[in-house]
Every structure is written in C-alpha cells, then in structure tokens.
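Chemist: can't give you the sequence, but here's the structure:
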C-alpha cells in the first residue's frame, strides 16, 4: 500500500449512539493532526488527511515508526502533550514548521502518535475489508512490543464507560468520543460518528477567495443557512484546504449572504470553526475536518 490513501472520517452527531453491548465501540477523540503512517522496507512516511506528505514536521514520530515491521500502515493522530494536557497550539506550530524549526520544537515538546486503526499488516497485507474489532486486535498485536511515543488509543464497547470518558477526559484536552460500529470495514468517507464538546462547530466549504492553490479565505455554509467568509487562513490551514480545492475545477462566482464574492467549489471539504464566531458575518476557521 502506497501513499496517498483516502482516509475514513467521522460525522458529527449530537449524542453517543447506543445498541446492544459490543455493537458500537468508542474511542477518545484526540486533539492533534491527522496522520497515516507508512512503514516501508527502507523508511517511514506520514500522510495528512488531504494526502499531503507531512513526514518532515513529524520526524520524531517517523523515527519512532522505524521500530514497526515493514508493510505496516496505521491511521492515527499526531499529538503533543504539555503538562498532562493535549496542546493543539503546539501541534499547529509544528505542522507549519520547516525542517530546522520542527527539529527545535520537537526537542522541547516531542510528539506522540495516537493510533486507532491498521490499514495494512505485514503478515496479512491490506486489512481494510476486515471488521473493526478484528482490525483492533491486529493493531494491539502490532503495537504490543512498541512503546511510546506510538500507542493505541483506548477503546471500549461499553456505553457507560464511554460516557465517563466523555466527561472525565475533557480536562486532558480530549475533544470528545468517536463511535465505530463493531462490524464496520475501513473505507474513505464519513463512516464513523463523533460527539464533541461544543466549543467549535463544523461548516461545509462551498468556495474560496484567492487561488485554489493558495486560498486566502474560505466561503462556508453555516448551520443556520448563511454563507459567510472565514477570516484569513493561516499558512498550514491554507495548505490543507488547497489539497482539496485543487483536486476539482473551480466553479462559477457566487456571493455570500453579505454580498462578498467568492469562487465556488465542489470539493468535499468540511472545516471546524470557533463556536462563538458563527453569529457574525466572518468566522474563524481552525482546521480541516
């Protein structure tokens, strides 16, 4: 399996789904930078959700990944802990850094790789067609002899435990809970569900200003039906968005609710926006979802 590989995503829902015990599995949602890890015969490569190679800023994770067996492909989140709490600002700084700066940042705040799935196994090849619970066991077996900074995320098939996690882990920077059907295969698209603490919300991207390869702002449709422009995008977020915008042809111009002109897009792109800004005509984008 070679990068880039389309990754599975989660759809936001208002509450945890519940079935008979073991029907659903629940994992804490870590606040970091999505990354698939490819252990080849010679090296390790990391891929962002957009498909972009992000090995350079996360070289400490790549080096740790050399302990994995060749032929392993994992899906997870690059995270940074500071004083016992996840630090997303540190993640953003690392993701936007060049080689020299990322090396200096890693020396001060090393990254960890929180793994939740295995896409390819050195003994069985592509395992995406296997059910979640089977892949989970393969993941635990693969990581049994691998210590920090590469670790499997906790998971439970118990609804009540997931509720406790949702409340108790928030103080550590855990965003919420990701919910996965026990029998589900791994495929691209929003196949999982997630329940998040309500500090942010999600918005569908319908267009952009500037060039697709270097968007200045994004036009997003909010839950109340309004279309607004985000504030100017930081460099790292602009690069992530550009990977999606350049994959489709630009559409005709359109206007926001306030009358601002933008170029439309059919890209399958959802971003996170700060909850407190959506009542205004301009919103703050924080990351690609």
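Modeler: Nice, thanks for sending it over. For clarity, every value in this text was computed on a predicted model and none was experimentally measured.
Chemist: alpha carbons only for contacts and neighbour counts from here, please
Modeler: Will do.
Chemist: Which residue ranges of the stretch 101-250 of the chain form helices?
Modeler: For the stretch 101-250 of the chain, the helices defined by DSSP state H, counting those that start in this stretch occupy 132-142, 159-168, 235-245.
Chemist: looking at the ones you listed, which is buried most?
Modeler: Counting by mean count of other Cα atoms under 10 Å, helix 235-245 has the highest mean neighbour count of the helices of the stretch 101-250 of the chain, with a mean of 20.
Chemist: Count the residues that sit near residue 192.
Modeler: 17 (other Cα atoms under 10 Å).
Chemist: Quick check: closest non-adjacent residue to it.
Modeler: Leaving aside its chain neighbours, residue 192 sits nearest to residue 10 (4.3 Å; criterion: Cα to Cα, 6 or more residues apart in numbering).
Chemist: Report the separation between the one you found and residue 117.
Modeler: Per Cα to Cα, to the nearest Å, residue 10 is found 14 Å from residue 117.
Chemist: let's bring in a second model and compare:
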C-alpha cells in the first residue's frame, strides 16, 4: 500500500532501544528497468518487510506500516531475544517456506486473532528473517549515516556472529548482469523482483531512495466480479480470473486502475 511521505528523521530513541519504534524503513520507488552505475542489487523478497528492534532485553518487530508484528511471529521474537547481541536495529523480510518454497499464503495465515492458532502455526511452519541492512549495530552504534558498503559489512558480520538458522543474509551484488539474471528468474515463488540501492547513500528512513523493478507478466483475464469503492456506489476494482484445465474459473488477481471519468459508465454496465 502507498502511504503519505514520512520525514527521514527518526524520533528520539528510548532508553530501551537504540532507535524509536516509530522509525520507518527506507522504501523504494518503482521503475521499469534497473539503473546502471554505482549500485548494489538485491532480490526483492515476497514476504513481510520488517524492522527488528532489540534493546537490553525486549524485542519488537515492526511492519512497514509501523504496526507490531511480534504476536504473529513469536518464534522470531524468541530467537532474537536469545541472541547474545543487544541494542541493535536491523532491516529485513519475514518469510515462511513450505516444502522448500516461500509461501506468502502461509504468512497471511499468521494474521489470525487467536493466539493458540498462531502458536500452532509457528511450530508447524516457522518463519525466517532474511536480513539486508542495519540501522544500529549491537551495542547501539548508529549506522544510519554510513554509506551502504559499511552497513552491508555490519549486517554480514551480524548474521555470521548470530549463527542462527532463523536468520538468513540476503544476497547482494554490484554486477548488473547478475541482477538482470535475478530479475528474469523472479516471480516464481521466493522473489518478485530486484531492488537497487545507491552505494554512496546513507540509510534514509521513510524516503523512497531505493529503486525496485518487478518482473511483469501479462495475461488476458476474465472479469468475474467487482468491488465497490468504500462508501460509494461506484466500481473500485475488478476481480480477475483464468480458466483452468477443468474449465473452472480461478481467481488470479484484481485491478484498481480505473479512470475516474469511466467509473460511472463501467459501474452501470457491470451492474447490469
């Protein structure tokens, strides 16, 4: 989801954590092609973006929206609490693997109101935290103003010292050819594109200074239904489907890119 622009200056840190829990992650703007030049490229994981905060004892997981994620992934909270390292903030993606493949559906199943259900799923399909940046090193040293290569060395050292199966280091490369190969292979499970980060840039919380490129595929779909705009009797999105080998219509996605001056006529047509 798109959000309004957030200032890049994090709030004052609390005595418990090196940075305020309101600190937003650095974000990316969409582009059609990968940039050339002094960039680092990383896979764009198909999971839940997460900033992980650890103080002297407490652990907090925060989504890109700022909402707490810890209750949905108790195994990650426990894992981070058990690490010897203290007073750090790291940036990554929460993923769950089913039969060796990353499953976004398994992630969504965790967003359940019943704690007993979450505990059961956390034991059956434990999540992992794939890390790709560091905002504060263990001990509370601030890394926000450092260029990317320095922060990359910090996160590599953090994962290596942790020696925990629940943590994984995201691959990175400065080779455009390698990044393009990753992009060609995206969209088939674990990743859905490639993210580019300028090597000389600091970490800018809340700003869209990174570039993301997704692997796009096209298809001629059947409009199987629609949803109204919230609080209005006009179409907000179209529900799309494709027929499978048995002749059944499977839901494959939706589109909300409907021009405002076309909504009234399209609503009348589809309601009929």
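Modeler: Alright, I've got the coordinates. In this text the structure is predicted, and so the values were computed from the model without any measurement.
Chemist: how about the residue nearest to residue 192 of the first structure, what's its match in the second structure?
Modeler: Here residue 10 of the first structure is matched to residue 28 in the second structure, going by TM-score structural alignment.
Chemist: and the residue in the first structure that residue 39 of the second structure lines up against, how many neighbours?
Modeler: Residue 39 of the second structure maps onto residue 24 in the first structure when the alignment is built from TM-score structural alignment. Counted by other Cα under 10 Å, the residues lying close to residue 24 of the first structure total 22.
Chemist: what's the answer for residue 104 of the first structure, then?
Modeler: Neighbours of residue 104 of the first structure using other Cα under 10 Å come to 13.
Chemist: Quickly note the distance from it to residue 64 of the first structure.
Modeler: 17 Å.
Chemist: again, but for residue 185 of the first structure
Modeler: 28 Å.
Chemist: same thing with residue 243 of the first structure?
Modeler: 27 Å.
Chemist: Please apply the same query to residue 5 of the first structure.
Modeler: 21 Å.
Chemist: What residues does residue 61 of the first structure make contact with?
Modeler: 78, 111-113, 149-150 (Cα atoms under 8 Å, 6 or more residues apart in numbering).
Chemist: For those, which ones persist in the second structure?
Modeler: Retained in the second structure (both residues aligned by TM-score structural alignment, their matches' Cα atoms under 8 Å) from the contacts of residue 61 of the first structure: 111-113, 149.
Chemist: residue boundaries of the strands in the stretch 1-150 of the second structure?
Modeler: Along the stretch 1-150 of the second structure, the stretches classed as strands by DSSP state E, counting those that start in this stretch are 27-30, 39-45, 48-54, 59-63, 88-98, 101-102, 127-137, 141-142.
Chemist: actually the stretch 151-272 of the second structure, not the one I wrote
Modeler: Under DSSP E, counting those that start in this stretch, the stretch 151-272 of the second structure gives strands at 167-169, 191-198, 208-214, 222-228, 235-243, 249-255.
Chemist: Now do the last one: which elements does it pack against?
Modeler: Contact partners of strand 249-255 of the second structure among helices and strands, from 3 or more Cα pairs under 8 Å, 6 or more residues apart in numbering; DSSP states H and E: strand 235-243.
Chemist: by how many degrees do the strand it packs on and strand 249-255 diverge?
Modeler: 140 degrees (axes from the mean of the first three to the mean of the last three Cα atoms, to 10 degrees).
Chemist: Mind listing what's buried along strand 235-243 of the second structure?
Modeler: Judged by neighbour count (16 or more other Cα atoms under 10 Å), strand 235-243 of the second structure contains these buried residues: 235-242.
Chemist: for the residue nearest the centre of the first structure, what are its contacts?
Modeler: When Cα atoms, centre = their mean is applied to the first structure, the residue found nearest the centroid is residue 34 (3.5 Å). Neighbouring residues of residue 34 of the first structure by Cα under 8 Å, 6+ apart: 48-49, 75-78.
Chemist: Just name the closest of those to residue 281 of the first structure, please.
Modeler: Taking Cα to Cα as the measure, residue 281 of the first structure lies nearest residue 49 of those, at 28.3 Å.
Chemist: how about the nearest residue to the equivalent of residue 193 of the second structure over in the first structure, chain neighbours excluded?
Modeler: Using TM-score structural alignment, the equivalent of residue 193 of the second structure in the first structure is residue 176. Spatial nearest neighbour of residue 176 of the first structure, excluding adjacent residues (Cα to Cα, 6+ apart): residue 196 at 4.3 Å.
Chemist: now for the one you found: what does it line up with in the second structure?
Modeler: Match for residue 196 of the first structure (TM-score structural alignment): residue 214.
Chemist: doesn't residue 188 make contact with its match?
Modeler: No: counting by Cα atoms under 8 Å, residue 214 of the second structure stays clear of residue 188, with 11.7 Å between them.
Chemist: So for the two, which sits in the more crowded spot?
Modeler: Counted by other Cα under 10 Å, residue 214 of the second structure and residue 188 do not tie: residue 214 has more neighbours, with 20 against 13.
Chemist: ok, now which ones touch that one?
Modeler: So residue 214 of the second structure contacts 32, 183, 186-187, 192-194 (Cα under 8 Å, 6+ apart).
Chemist: Which among the residues you listed count as buried?
Modeler: With burial judged by 16+ other Cα under 10 Å, the buried subset of those is 183, 186-187, 192-194.
Chemist: How about the aligned residue in the first structure for residue 65 of the second structure, nearest residue that isn't a chain neighbour?
Modeler: Superposed on the first structure with TM-score structural alignment, residue 65 of the second structure falls opposite residue 50. In space, and not counting its chain neighbours, residue 50 of the first structure is closest to residue 243: 5.8 Å by Cα to Cα, 6+ apart.
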